[in-house]
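*Asks:* quick one: sequence plus predicted model below, questions after.
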Amino acid sequence: MMGLIFDNIYEVVRQIPVGEVASYGQIATILEAPRSARVVGWAMQQAPDDVPAHRVLKKDGSLNEHLVFNHLYSQKELLKEEGVQFEENGRVKMKEHSWMGPLV
């Protein structure tokens, strides 16, 4: 059951373009499960390499500094490489980089 749910989450996250980000809650809402942001977080911790899990973060733009992707890169490093800008407090500039969601 959880694998199927994770597959749906991964399908949505794969649609987030380079240079844009989405929140855990936003992904959950897109999947019509608005109270499942934690499940999205669990899925991102186990995401396969073809899922841009680094583009999913907290709704206030803050990052999980403990996440490492491909055993090498921090979330912030990967987002910076994609042109994502940050506030002085280290949070992503959400107004500039928030993904508007999948095209229907």
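*Replies:* The structure has been received and is ready for your questions.
*Asks:* every contact and neighbour count from this point should use C-alpha atoms.
*Replies:* Noted.
*Asks:* which residue lies nearest the spatial centre of the chain?
*Replies:* Val56 (1.0 Å; CA atoms, centre = their mean).
*Asks:* that residue is in contact with Tyr24, isn't it?
*Replies:* Yes - under the criterion of CA atoms under 8 Å, Val56 makes contact with Tyr24 at 6.1 Å.
*Asks:* can you show me the strands along the chain?
*Replies:* All strands of the chain, identified by DSSP state E, fall at 22-23, 56-57, 68-69, 73-74.
*Asks:* and the third one, how far out from the chain's middle?
*Replies:* The chain centroid and the centroid of strand 68-69 are separated by 13 Å, computed with CA atoms, centre = their mean, to the nearest Å.
*Asks:* likewise the first one?
*Replies:* The gap between where strand 22-23 is centred and where its chain is centred comes out at 5 Å by CA atoms, centre = their mean.
*Asks:* quick one: list the elements packing against it.
*Replies:* Here strand 22-23 touches strand 56-57, going by 3 or more CA pairs under 8 Å, 6 or more residues apart in numbering; DSSP states H and E.
*Asks:* okay, now the one to match up with it:
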Amino acid sequence: MPDYTFYDNVYDVVRQIPRGRVTSYGAIAAYLGTKQSSRIVGYAMMACGTAQPPVPAHRVVNRQGLLTGKFHFGGDTMEQLLKNEGVEVADNQVQNFKALYWDPAIELAL
């Protein structure tokens, strides 16, 4: 059995978010049993640039659907990646957030 770090566990969850869907830092933290560690999930997203297989970090937003991590992508890259998947973004916020929201606690339930 591999010795996973918290970041690895976060990456495993994020890799399962379908194209065109988004989740929040807090939802990932709660799914991993560490509800108070949403900020650490954010740090994991900042550090995932060289992770293999790639981590679709652009699909992780804050609990209101705001693209709070966008400056780590540079320019409008995060917004463009979401738009390429059919996610509408206006004023740095995912539109129709509730309909597009992917909750790992529900979607990954055994």
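*Replies:* All right, it came through fine. Everything numeric here is computed off the predicted structure, so don't read it as measured data.
*Asks:* follow-up on the earlier one: tell me the counterpart of the residue nearest to the centre of structure 1 in structure 2.
*Replies:* Correspondence of Val56 of structure 1 to structure 2, assessed by TM-score structural alignment: Val60.
*Asks:* and the helices in structure 2?
*Replies:* Residue ranges of the helices in structure 2, as given by DSSP state H, are 6-14, 25-31, 38-46, 77-84, 97-100, 104-107.
*Asks:* superposed on structure 1, what's the mean shift for the second one?
*Replies:* Spelled out, it's helix 25-31 of structure 2. Here the mean offset of helix 25-31 of structure 2 against structure 1 after fitting is 0.3 Å, by mean CA distance after the TM-score superposition for structure 1.
*Asks:* got a list of contacts for that helix?
*Replies:* With contact meaning CA atoms under 8 Å, 6 or more residues apart in numbering, helix 25-31 of structure 2 is reached by 10, 13-14, 35-39, 41-42, 60-63, 103-105.
*Asks:* okay, now Asn89 of structure 1: neighbour count?
*Replies:* Residues near Asn89 of structure 1, counting by other CA atoms under 10 Å, number 7.
*Asks:* and the gap between it and Asp50 of structure 1?
*Replies:* For Asn89 of structure 1, the distance to Asp50 of structure 1 equals 30 Å [CA to CA, to the nearest Å].
*Asks:* ok, now which ones touch Leu13 of structure 1?
*Replies:* Residue 13 of structure 1: Val, not Leu. Applying CA under 8 Å, 6+ apart, one finds that Val13 of structure 1 lies in contact with 27, 51-53, 55-56.
*Asks:* rerun at 6 Å
*Replies:* Residues near Val13 of structure 1 by CA atoms under 6 Å, 6 or more residues apart in numbering: none.
*Asks:* turn the strands of structure 1 into a markdown table, including distance to Lys95 of structure 1.
*Replies:* Shown next, in a markdown table, are the strands of structure 1 (distance: least, CA to CA, whole Å):
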| stretch | distance to Lys95 of structure 1 |
| --- | --- |
| strand 22-23 | 11 |
| strand 56-57 | 14 |
| strand 68-69 | 25 |
| strand 73-74 | 22 |
